[in-house]
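# The sequence isn't on hand, but the structure is:
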């Protein structure tokens, strides 16, 4: 092991994209043949990348690209200058959840279907394509999710304990899915799935307690946790975000007719903490850890719409409606 300096050339964005399909925050370089033909070798991570123009540090060595020898990956220093100068100015990232922390969450996989964020529009695709969304475990036999996640699908898969190495995958047919009868736009955009076999509750699989019927999310001091799949730096992980109530008038001014103030609520998520990539996940009160809402829909740079749970309690608790009595949307 000999300490070396290697002069390297920047690879253009076009070549980088076509060759490596890289993570957005990394760029690739190439240069002289050192270290047996490689720019960097094991142990070089964390080393400096210095400009030959002005002698200033411009990056940090990250690793070796596995697809082509002689190529290195480096993180631009501009990505974290604020952190270097003032570490307290950078917010800590929301945690990626462990299986135990997300024990009341499930996943919905819809084979052969592309979904938009409205209940009417969807298009079929190849059977190999699966749309994933979040869901909430209500009991050993009941799952709650968004109606637009499962509408029109002849069958879906419910996946529990999804964060573990041994998730359970259960096939659910159309007759097990009940859409809320008051579905109108995004209001009451909820569906209840009744399983034919009971879930086995463990340390990593369990149900969530429901909020009381008289509970109202209209307190500006209210803080809730939103659980779901969030995209951060191009990576989707199941995370928890703590958020505050947003006045309905503000939501209406930003969302227009998409927001029904009589039946929905909305919150502003800090996009630096992650962007929701799938919906149907739980909103949990920080006061009592009970389910108070469900994520319905959200667009970049806009408030995220949630369905309150309290108005749904009678519908959630009533016996499942037979297939021939289901409302067709």
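That came through fine. In this text, all values refer to a predicted model and were calculated from it rather than measured experimentally.

# CA atoms for contacts and neighbours, from now on please.
OK.

# Just the element for residue 149, please.
For residue 149, the element it lies in under DSSP states H and E is helix 147-150.

# now residue 271, nearest residue through space, not along the chain?
Computed as CA to CA, 6 or more residues apart in numbering, the closest residue to residue 271 that is not its neighbour in sequence is residue 301, at 7.5 Å.

# On the three-state scheme, that neighbour is what?
coil (DSSP: H, G, I helix; E, B strand; the rest coil).

# dropping in the other structure now:
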């Protein structure tokens, strides 16, 4: 233990944990799950969120080679903080928690702390060796004995899956003492220590399901703010209520037909669909991006999308009109109108939004607009609203180059704390008059979000629908 005096164990009543309660709802309330943790100071313990989230209390054990249920330190839930972006439905993401002890630990030859790497530390050398510690079970057979495993981290090029490197990294077995396994049950929350400087570089969270010989860990530099002060992390903005987003709809399209995605989804089934946003203009009119529907023989419109009883309406190609000047790929005139055969029934959760006048100019840099739509922040899409200011066309042009036509389009800055747009076609609403002034079109990483102003399109939006035989096909 003198070699690993900074390693602690975590016990929690399994039936209460968010990560397990659905499967173990009928379990004995005293049945405890075991995880690993590390000691940051005499009163601070760091572990995985999935090891503690939902538990009314947990136990901490220190200074022991075997994670035995003795000399336990009980900690009530008010002294447990887990990352506000954590979701038990998403493996690995923001899976970190901080436990604060009321009574300080007594440090000794077998109980002590370990330091964290600095915020500017870069784990970018594939030859660098790290050591993972944990109370893992081998071959599902107890007892849970503290072990360590030396490993190499995997570079960006070799990383499997589409994980955000700021949230999740991988390491792979080097010299393993875990019977050839790098992560086993009970190792969750264990420290990953640099062999170079002896400091914490990560927290083990599990294995990559695609390659069982690869462990996943959270890079500590991404979570220093939370570790030092959990309250400093702003909670996720709540999802909108059905009433707040009653003019927001969804478009669901088989990816294999959609022009924008058909190459990537060519071998998929029709039930594999792309989800986008749309806007309700009236009981029979839906507005969305052209690229959300272009090429599809049919689409589904989902209204009352945030309630428990959303309405899904199938729409065929003859009900979809795409702007005659739209061309894929492209941003200008990326607009489509869908005409429903049956009128929507408006209520508290389903309604329309008014359009701005034709002479409306969004040219005041101080004017605030609200952007609605599906956003990703914690790897799950949630319907949110955030306020922003539009950017001058010259700024957008300098950022986006020839892809951006300042005479036809505008853009706005993205507040990264609100998430990243994942479904385009959402409304942009003026805070001044509560009318629709624009529609989100597209965004590339680290660039402004492009939107289509509504005023220049009013004549096209309001004109009678063109018959199927007169439609211009792209």
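In hand now; what should we look at? Quantities reported herein were computed from a predicted structural model and do not represent experimental measurements.

# thinking again about what came up before, what does the residue nearest to residue 271 of the first structure align to in the second structure?
By TM-score structural alignment, residue 301 of the first structure lines up with residue 446 in the second structure.

# number of nearby residues for its match?
10 (other CA atoms under 10 Å).

# Tell me where the stretch 251-400 of the second structure has strands.
273-280, 285-288, 298-303, 311-316, 320-322, 336-339, 368-376, 381-391 (DSSP state E, counting those that start in this stretch).

# between the ones you listed, which gets nearest to residue 177 of the second structure?
strand 368-376 (38.6 Å; CA to CA).

# What range does the closest one cover in the first structure?
The alignment of strand 368-376 of the second structure onto the first structure (TM-score structural alignment) covers residues 223-231.

# Give me the residues contacting the matching stretch.
102, 134, 236-245, 274-286, 295 (CA atoms under 8 Å, 6 or more residues apart in numbering).

# change it to 7 Å
Here stretch 223-231 of the first structure makes contact (CA atoms under 7 Å, 6 or more residues apart in numbering) with 134, 236-245, 274-278, 281-286.

# Repeat that for stretch 270-283 of the second structure.
For stretch 270-283 of the second structure, contacts defined as CA under 7 Å, 6+ apart pick out 247-256, 286-288, 292, 343-344, 351-353, 373, 423-427.

# can you map out the helices along the first structure?
Under the criterion DSSP state H, the first structure contains helices at 13-20, 81-85, 147-150, 248-255, 313-317.

# For those, could you give me a markdown table that also reports distance to residue 53 of the first structure and mean neighbour count?
Below are the helices of the first structure laid out as a markdown table (distance: least, CA to CA, whole Å; neighbours: other CA atoms under 10 Å):
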| stretch | distance to residue 53 of the first structure | mean neighbour count |
| --- | --- | --- |
| helix 13-20 | 21 | 12 |
| helix 81-85 | 20 | 12 |
| helix 147-150 | 54 | 27 |
| helix 248-255 | 47 | 15 |
| helix 313-317 | 66 | 13 |
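
# now the ones you listed as a markdown table including distance to residue 126 of the first structure?
Shown next, in a markdown table, are those (distance: least, CA to CA, whole Å):
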| stretch | distance to residue 126 of the first structure |
| --- | --- |
| helix 13-20 | 26 |
| helix 81-85 | 45 |
| helix 147-150 | 16 |
| helix 248-255 | 33 |
| helix 313-317 | 33 |
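
# between those, which one is nearest to residue 62 of the first structure?
Proximity to residue 62 of the first structure (CA to CA) singles out helix 13-20 among the helices of the first structure, at 15.0 Å.

# Residue 195 of the first structure maps to what in the second structure?
Under TM-score structural alignment, residue 195 of the first structure pairs with residue 340 in the second structure.

# Distance check, that match against residue 277 of the second structure.
Distance from residue 340 of the second structure to residue 277 of the second structure, counting by CA to CA, to the nearest Å: 16 Å.

# Could you check which of those two has the larger neighbour count?
Ranked by neighbour count (other CA under 10 Å), residue 340 of the second structure and residue 277 place residue 277 first, with 27 against 19.

# What separation do you get for that one and residue 355 of the second structure?
The spacing between residue 277 of the second structure and residue 355 of the second structure, counted by CA to CA, is 17 Å.

# Over in the second structure, tell me which residue corresponds to residue 99 of the first structure.
Matched to the second structure by TM-score structural alignment, residue 99 of the first structure sits across from residue 242.

# give me the number of residues near that match?
20.

# List the contacts of it.
Counted by CA under 7 Å, 6+ apart, residue 242 of the second structure has contacts 304, 306-307, 349.

# Closest to residue 264 of the second structure out of these?
residue 306 (28.7 Å).

# corresponding residue for the closest one in the first structure?
Using TM-score structural alignment, residue 306 of the second structure pairs with residue 163 in the first structure.

# Looking at the strands of the stretch 251-400 of the second structure, which is nearest to residue 133 of the second structure?
Closest to residue 133 of the second structure of the strands of the stretch 251-400 of the second structure is strand 368-376 (CA to CA; 32.3 Å).
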